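Colleague: Quick one, what's the 3D model for this:
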Amino acid sequence: MPYTLAVVVPTPAHSNISGPLSYQSELPLAAGTLVRVPLGRREVLGIVWDEEAGAVQTGPEVVTKPIAGALDGIAPLVAGWRQLVTFAARYYQRGLGEVALAALPPQLRDLDGTQLARRLKRVTAADSPGTLSAPLPPNAEQAAALDAISASAAPFLLFGATGSGKTEVYLQGVQRMLQKDPRAQALVMVPEINLTPQLQERFVTRFGAGAVVAMNSGMTPAQRLKSWLAAHSGQARIVLGTRMAVFASMPRLGLIVVDEEHDPSYKQQEGARYSARDLAVYRGMIDGAAVVLGSATPSLESWHAADKGRYTRLSMAARASDAQDAAPPGFPAVRMVDMNLQPKRTVFSPQLLDAIAQRVSRGEQSLVFLNRRGYAPVLACSACDWKSDCPNCSAYRVFHKIDRTLRCHHCGFAERVPRACPSCGNVDIAPIGRGTEQIEEHLGELLRGVRQPGGEPARIARMDADTTRLKGALEEQLARVHAGDVDVLVGTQMVTKGHDFRRITLVAAVNPDSALFSSDFRAPERLFALLLQAAGRAGRDAVHAAASEMWVQTWHPGHPLFTSLRRHDYPGFAAQQLKEREQAGMPPFAFQALLRAEARTQEIAQAFLHAAKAQAETLPDAAAVAIYSAVPMGVQRVANVERAQMLVECATRAPLQRFLAAWQPVLHSLREKGLIRWAVDVDPLVI
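Modeller: Alright, predicted model coming up:
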């Protein structure tokens, strides 16, 4: 007698099939077993799911199809993993199959039995975990943090200043876990792919190559499959990865670390828009694993959770200074340059330029930070109103001087810079604003007469998404900086996170003001985190710590954000921001979701949103939520697709979740000709 199985299959986004489908099997298969099943005219990978999840039956006249076969050699996915996927699908309003199958390595969907057996053999034959190398003796703050993490599985917020040794806490926390249970596993997450190799090197040095695998979207399909199989089989003791690694199959998970937990990169912006940081906390609760959220500038949501006792705060910050405008001992001194007092069109104040020149002459390094790549954000005509608009997007194309192109950073459309204005024929077209490419060129001119101690000219390098596009380029540039072959490094935010530059004694932010008065209520939080993280790149070597400085060129030196930055006072900044958020009813004192729509025209997109709002008023819990008017998105058109959104807000989480779940069938039933896609974004970061 055949057995009926509930099988999760890869369903399209927003299909009416959100749960498992029914299939027949000659053998009883455990929940979590990977199987191949027919779906339409295709054969797809599926996962046998728990019976209580139910299964879709299309009617008594439809014959339940048999499975094509099970993937032998791969143990079933454990109950904790299935519970995590179920929660993520429900909370973020996506189909169960969409989330579950996206969490598996793509190559697993295409291998036949022979190919899979070959891959499994390679994993089995991998190096065994190496012997632990001797750790550094922890200081008092590190020891206290390690004792707390080892004694409890509660979520921890590790508030550690840049350079305070958070990574060593992660390393020794994993070591203690492995000493307690040699078969246990640890998940260590980082926000950016470019931070994974250097952290992996430290873990491999400490634990051996056989114990550590990486997991990120920059790997080849074969590499991702190998890492996934090693983690799933339990051979890999430590998984280092980006946000996608939160779904790694790790049956013996004992510790989860989320480094730089404040980073917005942990929020997925396409498909299932999940927060890997929040799912990490939930996964720790399921698996009984300790969760450590580490940051020098925690997100306000995490800071508030620690204030309320939901997280245990562990502090590894230098003692606060009593001086009103001074940095604490051991931190770079923050110097403000009032640009109102500088000559018009000044890019680098004489004081800052002199400070950089002094560093070059002493053989030290400087970091110049500007979060805008390219040469200039706009190219404009001086005779008419022409600007370098993108024909496909409601945005300007950025001028890249190095290859003489105008390039849209939204859709990728690029073309050569015109010899004259396309509108009026005027040859006097000029760049407006500055990017890292222009800053690099301008610094080269200003420092032309400055010499290193050996008499050589100053060496300037740029690090951004343009210069690190090719494979191996990032590693090569980082190696040059670490080797001392660069005197001044110009870069975007990618150079401010996690890098341990030992020779840098000066960090300069040349134009940070744009975020001070943004319409995005999270902009001050992001700016403060970015500047404090950037400051943390200076003075990481004790030899240079006393002379390290952070320079900020601003038109608003009296702004409260800069007052807190001078003192490296994140707790004070967080308290002020949380007070404002509470008064305005903003997260974390309210809960939000966005309904986004993309269509051929703005009118169609907004018509869909208006119809969704009209029908939502009769739903359960509708009285508990506030539905705002539909508005165009910040960048209204991308690749000739018009975009609009509508904000839904509630004072508590549960009614919002119930409302969104009841709203789903309504959204599926709405049809607007010309509507391309829609999506619900729960806990959005960009509004």
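Colleague: From now on I want contacts and neighbour counts done on CA atoms only, so please keep to that.
Modeller: OK.
Colleague: how about the helices in the stretch 351-500 of the chain?
Modeller: 436-446, 473-482 (DSSP state H, counting those that start in this stretch).
Colleague: please give me the structure for this one as well, since I'd like to look at both together:
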Amino acid sequence: MKLVRVALSVPLFKFFDYLYEGKQPVVGSRVIVPFGRQKLVGIVIEIPKETVITLENLKYIIESLDQESIFSEELWSLLYWSAEYYQAPLGEVLNGALPVKLRQGESAEQKTKTFWNLTALGKQALTNNLLKRAKKQFDALNSLDVLPLEKGNNPFNSGIWSALKTKGYVEEIEEKIRLISWQDRLEELPIAKEYDRLTLNQEQAMALSQLIFGQGFNVWLIDGVTGSGKTEIYLQHIEEILKKGQQVLVLVPEIGLTPQTVQRFRSRFNVEIDVLHSNLNDTQRLQVWQRAKNAESAVVIGTRSALFTPFQNLGLIILDEEHDSSFKQQDGWRYHARDLAVVYGKQLNIPIVLGSATPSLESLHNVQQGKYKSIILKKRAGNSTALRHFVIDLKQQRVHNGLSEALLDEMKEHLEKGNQVLLFLNRRGFAPVLLCHECGWIADCQYCEKPYTYHQKQRALRCHHCGSQKPIVNQCAKCGSTNLVTTGIGTEQVEATLEKFFANYLITRIDRDSTSRKGALEHHLKDIQQGKSQILIGTQMLAKGHHFPNVTLVALLNVDSALFSLDFRAEERLAQLYIQVAGRAGREEKQGKVILQTHYPEHPLLVSLLSQGYKYFAEQALGLRDKMGLPPFSAQAIFKAQSRVSTDAELVLSRIAENLYSFNVQDLQILGPLPSPFSKKAGLYRWQLLLQSPSKVKLQKVLLQLRENNISIPNKVRLILDVDPIDLS
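Modeller: The predicted structure follows:
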């Protein structure tokens, strides 16, 4: 009996047996199989000798798509490990690591292309000048005298080629794209463009030497203040890896950081550099996957899913801004790219470099435990000067739509000197609430029971949680009054206010609304770099990693809500955000100034952060986490249930809790089920059950035991398991 075992992208912890005819499929290859009334693409995980399914119930695979595994041995091991650790169905994990085109059954091999080629008769026509009266045909034919041209991808229209083909001057030829590894292209060019290399200071040089001489697998945490020159260290380390003929993967948290990163890399290296992020279409993503697999590209820069790109000879993984929560997948299979990169590096026996000015408490704890090696950069690179920090007490100020008069005076002073000013507000739209001045009614999203955000320019009310929107209402739905007012501020309102105060200066607003069109973000960043805009307003998109040499004043307009959050990670996030935003100021010779507006200047977090810095804050926060038994000193997993009927979601979690209590596991804390802090979203009621244990191994065993109990989940309830959660909402 010719059996094959297949993992399918379905939310089930089981595999499916099929029969095959002809050549035996390879483990790790894709096959198309019948599944109910559907045809699905699955991954072969085993060639079993027997099956529990009766022969008459077995179906044959429809087609075998690959001659060999599309996963490297190490990547296959990583995905297997990940499915076990994150308690995710293997079929979903394996398929989720592939480009969409491969999930849909497209060939993993690079396609052949059709070219126009010059025939012997065509050469004779050129020699004898037979096309002197048909200039366009002559130009087309003459262009083939050097190289064949790709059909459909050349300056000449199809009518010209048809005429030349009819005369017998050209012919169509099919050729597989010639794969040229990036190393082959370097025979005549050096890897790096020497004139772009910066001189390292003593701290940077020491850091680089540690990286270069650290052989094999090591996890290096570069803990460097903003502007300390981490990127230059990355670049010079990458150069050494490329010289060995190895490839490099660079992970960044968001696509907003990729344009300037790619630009800097391409201006520095004479190698093929590919980019992977969510703005690419499916065909482009497949092409990057193919180029990396065939060693055509030397460096791949991408967001978290780029970790699953296959490389022929990967020698280094760099994670920039390693603390960023964007590295954690928040839907489907909920992996953390940083943690998986470390596991992958160990399997490949290659170094992992994590960089941040505000390292996560998890990474700092791993340094303390001796799992990671720390490189500390205390000085800003080049001629950058230390930042000056100031707090404005809003209780003592007259405020114009979120802008204190003291801040407006500071802005005027910096702008008149020809410098740029950056204002940070992590709330897009005009105002977060539209309410009735007469009775207090609030315009709520019916699906989330949260206030709509008022967007003045688009004349719309939008829910920033589920994406629903409706036209702005002019009348209160409760009392009928037309006296509707907005409360709170968003980036749109700040922009409108600044246009009145600083009419002679250009303003650029960068948030998800202003950068939704393709290329808009790159266009805005270019304007900022060229000094066309003097005032910059932005959300977190503008806060991370960008290099703005002329920004001398940075102001955080409102962070007070984060000071009183129920989430134990809120203070860590606020501290990281403050340092990251502040780091946009004074990155060249000019003195940088950072202003924080708050109603609570005496808050302990702000006092310690501004007077002692992030390192002191992190030490205090780790000590507190240790006393309270919170991560990273414990392991967590959270079950989230969602349903249109609240009691249905609660009931499922109650069943899970009953099972867990029956295991009688020592030191396992079970909290809930409780309504989620964000209890309704997109029409679904949300409940959660939190598990916590001092031991990751013990928690994994509990989760596996629970899975084996096979608790039935009704179709009307969606159950999510998040291991090592960072979002408890």
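Colleague: still on that earlier bit, I'd like to know which of the helices of the stretch 351-500 of the first structure lies nearest to residue 167 of the first structure.
Modeller: Nearest of those to residue 167 of the first structure, taken as CA to CA: helix 473-482 at 18.4 Å.
Colleague: can you name the residues of the second structure that that closest one overlays?
Modeller: Mapping helix 473-482 of the first structure onto the second structure (TM-score structural alignment) gives residues 520-529.
Colleague: any idea which of the helices of the stretch 351-500 of the first structure is most buried?
Modeller: helix 436-446 (a mean of 18; mean count of other CA atoms under 10 Å).
Colleague: Summarise which helices and strands it is packed against.
Modeller: Where contact means 3 or more CA pairs under 8 Å, 6 or more residues apart in numbering; DSSP states H and E, helix 436-446 of the first structure is packed against strand 460-463, strand 488-491.
Colleague: The strand ranked longest in the second structure vs the first structure, mean deviation?
Modeller: Secondary structure of the second structure per DSSP state E: the longest strand is strand 669-681. Compared with the first structure after fitting, strand 669-681 of the second structure has a mean deviation of 1.3 Å; criterion: mean CA distance after the TM-score superposition for the first structure.
Colleague: My read is that residue 632 of the first structure contacts residue 647, right?
Modeller: No - with contact defined as CA atoms under 8 Å, residue 632 of the first structure does not reach residue 647; the gap is 11.5 Å.
Colleague: Please enumerate the shared neighbours of the two.
Modeller: Between them, residue 632 of the first structure and residue 647 share no contacting residue under CA atoms under 8 Å, 6 or more residues apart in numbering.
Colleague: Relative to residue 220 of the first structure, which of the helices of the stretch 351-500 of the first structure is closest?
Modeller: The closest of these to residue 220 of the first structure is helix 473-482. By CA to CA, the value is 17.4 Å.
Colleague: Superpose on the second structure and give me the mean offset of the closest one.
Modeller: Averaged out, helix 473-482 of the first structure is 0.8 Å away (mean CA distance after the TM-score superposition for the first structure).
Colleague: So which elements touch that helix?
Modeller: Packed next to helix 473-482 of the first structure, using 3+ CA pairs under 8 Å, 6+ apart, is no helix or strand.
Colleague: Touching it from outside, list them.
Modeller: 194, 463, 467, 468, 486, 489, 501, 502, 503.
Colleague: again, 6 Å this time
Modeller: With CA atoms under 6 Å, 6 or more residues apart in numbering as the test, helix 473-482 of the first structure has contacts from residue 468.
Colleague: for stretch 21-37 of the second structure, same thing?
Modeller: Residues contacting stretch 21-37 of the second structure (CA under 6 Å, 6+ apart): 39-46, 61-66, 68-70.
Colleague: Can you list the buried residues in it?
Modeller: Under the neighbour-count criterion of 16 or more other CA atoms under 10 Å, stretch 21-37 of the second structure has 25, 26, 27, 28, 29, 30, 31, 32, 33 buried.
Colleague: mind checking what residue 270 of the first structure lines up with in the second structure?
Modeller: That one, residue 270 of the first structure, aligns with residue 331 by TM-score structural alignment.
Colleague: Same question for residue 548 of the first structure.
Modeller: Residue 548 of the first structure maps onto residue 592 in the second structure, by TM-score structural alignment.
Colleague: out of everything not next to it in sequence, what's closest to its match?
Modeller: Closest residue in space to residue 592 of the second structure, ignoring its immediate chain neighbours: residue 586 at 3.8 Å, by CA to CA, 6 or more residues apart in numbering.
Colleague: Could you say which helix or strand holds the one you found?
Modeller: Residue 586 of the second structure belongs to no helix or strand when assigned by DSSP states H and E.
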